[in-house]
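Peer 1: Give me the fold of what follows.
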Amino acid sequence: MESQQDQQDLRDLVRYEARNGRAYITFCRDEKRNALTYEMFDRLMEHIDRAERDDDVRVIIFKGEGRDFSTGHDLAQVGGAEYGFSKDPGARRPSQRARLHFDKRHVEQFRQIFYCVKPTISLVQGWCVGAGLYIVEASDLAIAASDAKIGHPEQKMGLAGAAYMTSWNILAMGPRKAREMLLLGEVVDGNEAARIGLINKAVPPEALLDAGEEWAERIVRLPRDAIAIGKAATHLAMDSLGMTSQFVHGYIGHALGTNIRYESDEVNFMKERKNKGTTQAAHARESHYQAGGEQSATDAPTDAN
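Peer 2: Predicted coordinates:
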């Protein structure tokens, strides 16, 4: 059970504020590039539920405080750690049933964002990768700073194209571009993300918050019932396109991906993390995949998944 101090810490890390028809949900862990722990995800879901139950809230806005929107899952909690994997050399690996149970619950959190009954807007600055980008993809609307860094580099850790939001990626970008981004772990700036349909539009960094407020105000002025009916109609359309199934194959794919076998010439992030620590392991992973790439390994966030 969470202590009162733990609860306060989580409130500080995922902040909620409702005013003027808007609910602002802000990630406040700038010292870790807004990397998200599973406890932070639980708090995020509580805030979304709170906003859904508040009839005065007509739109939900996701933001990141500080430099970045979010560098994704906190890497200290992935690769077996999320399943309660023991570091004891003699310990057995987590079972498939344990993996499936945990991943099903977690992926359903992204489904909750995707099927939120209130319109959602993500405002993206800095790094937005991994689970941070899943939140953006699950949102109705997304605006990014032109210099934001957006992508799924976590695919190089073992999924290689089996993301939670694969169906949405294919629908938004087309199968070729979606496969390129996921299979190669591409990271693009805000302008390119807008061009390929990953977000709605890119704006200068200093204009990001104002752009979000402009769209929020236009939504707030709509009748509440019209907003609700519009979201319900969108959900029906998504279901008719088979979008719900991505949340099933997403959790199965992740459970399988965390149990892959690494060969001797392949980078095993989990092993590197155990031997060298999270930061050095992240740099080793990025360096392995550079091969003439433009992004320096030292430029990549070290808390992202």
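Peer 1: from here on, contacts and neighbour counts on C-alpha atoms
Peer 2: OK.
Peer 1: After the helix or strand that contains residue 62, which helix or strand is next?
Peer 2: Using DSSP states H and E, residue 62 sits within strand 59-64. Sequence order places helix 96-114 as the next helix or strand after strand 59-64, per DSSP H and E.
Peer 1: to compare against the first, here's another:
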Amino acid sequence: MAYLTMHDDGPVRIVRMAREDRLNALNLALVDELVAALEAADADVNVRAIVLTGGEKAFAAGADIGEMADATAVDMKLRDQFRAWDRIRGVHKPVIAAVKGFALGGGCELALACDLVIAGESAKFGQPEVKLGLMPGAGGTQWLARRLGKARALELLWLGDPITAREALSLGLINRVVPDEACVAHAVELGKRLAEMPPVALRCIKEAVYQAMDTAFADGLEAERNLFYLLFATEDAREGMRAFLERRKPEFQGR
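Peer 2: Take a look at the predicted model:
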């Protein structure tokens, strides 16, 4: 792949965006490669969690403006470049973003599309599209409104100013802030902890939480209950309960 590097650390696949000469600006080719890599990891039975990271200066500094500067509305509609982002959100396994440096525009949206976010102290998050006469198109308005509420979301989106990792943590946008040099290792360690959990249960929990963001409370409760009942058909649930009663550590197989 031209814009990504990948390797496995035990059950965790580490996917790194490597267009660092452009601060990992998200051109169409990079996003296509990223989607393919995430879906391949999702389908690999040996992978239990995925860590997505970038470079030292930027996780991803935004969309590649050069690809859009001369485009018409019809061009953008036919290109439908954000359809790929739906596939990113469709990954079933845990996806952890390890963010250092800039995560702006599409880069911020990409981090927020991940399930968990570990940020280095240098990380900066923001949606500066308004300064180009534009607005977020890959989910930024929706993620921020759902996580922060109307007032804070509008302030960030209207002004376009970045916030620090500590500010993002205080707002509940990210999970943890660690020293830059420990960022990826911390995300991988978290991925290994998740890898010890029952994969089907993790998938069902992820589905239920994301449904909670999109549906009425009663509908979310019904979905949660059905997923709860479904897990009684898995071998992992039997193993987990037997291990609890036998006072030993369970061995989950993802079945």
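Peer 1: Find me the equivalent region of the strand holding residue 62 of structure 1 in structure 2.
Peer 2: Per TM-score structural alignment, the counterpart of strand 59-64 of structure 1 in structure 2 is residues 49-54.
Peer 1: go on, stretch 179-187 of structure 1?
Peer 2: Aligning stretch 179-187 of structure 1 against structure 2 (TM-score structural alignment) gives residues 154-162.
Peer 1: Sort out which residues of that stretch are buried, please.
Peer 2: Under the neighbour-count criterion of 16 or more other CA atoms under 10 Å, stretch 154-162 of structure 2 has 156, 157, 160, 161, 162 buried.
Peer 1: could you redo the residues you listed as a markdown table and give each row secondary structure and distance to residue 211 of structure 2?
Peer 2: Shown next, in a markdown table, are those (DSSP: H, G, I helix; E, B strand; the rest coil; distance: CA to CA, whole Å):
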| residue | secondary structure | distance to residue 211 of structure 2 |
| --- | --- | --- |
| 156 | helix | 25 |
| 157 | helix | 24 |
| 160 | coil | 29 |
| 161 | coil | 30 |
| 162 | coil | 29 |
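Peer 1: got a list of contacts for the match of stretch 179-187 of structure 1?
Peer 2: 104, 124, 125, 126, 127, 128, 129, 130, 131, 135, 141, 145 (CA atoms under 8 Å, 6 or more residues apart in numbering).
Peer 1: switch the cut-off to 10 Å
Peer 2: Contact partners of stretch 154-162 of structure 2, identified using CA atoms under 10 Å, 6 or more residues apart in numbering, comprise 102-105, 108, 123-132, 135-136, 140-141, 144-145, 148, 152, 163, 168.
Peer 1: Kindly report the same for stretch 202-219 of structure 2.
Peer 2: The contact list for stretch 202-219 of structure 2, computed with CA under 10 Å, 6+ apart, reads 48, 89-94, 115, 143, 146-147, 194-195, 199-201, 220-228, 230-231, 254.
Peer 1: need the helices for the stretch 151-300 of structure 1, in chain order.
Peer 2: 166-173, 175-184, 190-195, 208-220, 224-240, 246-257, 269-276, 278-288 (DSSP state H, counting those that start in this stretch).
Peer 1: among the ones you listed, which is nearest residue 96 of structure 1?
Peer 2: With CA to CA as the criterion, residue 96 of structure 1 lies closest to helix 246-257 of those, at 7.0 Å.
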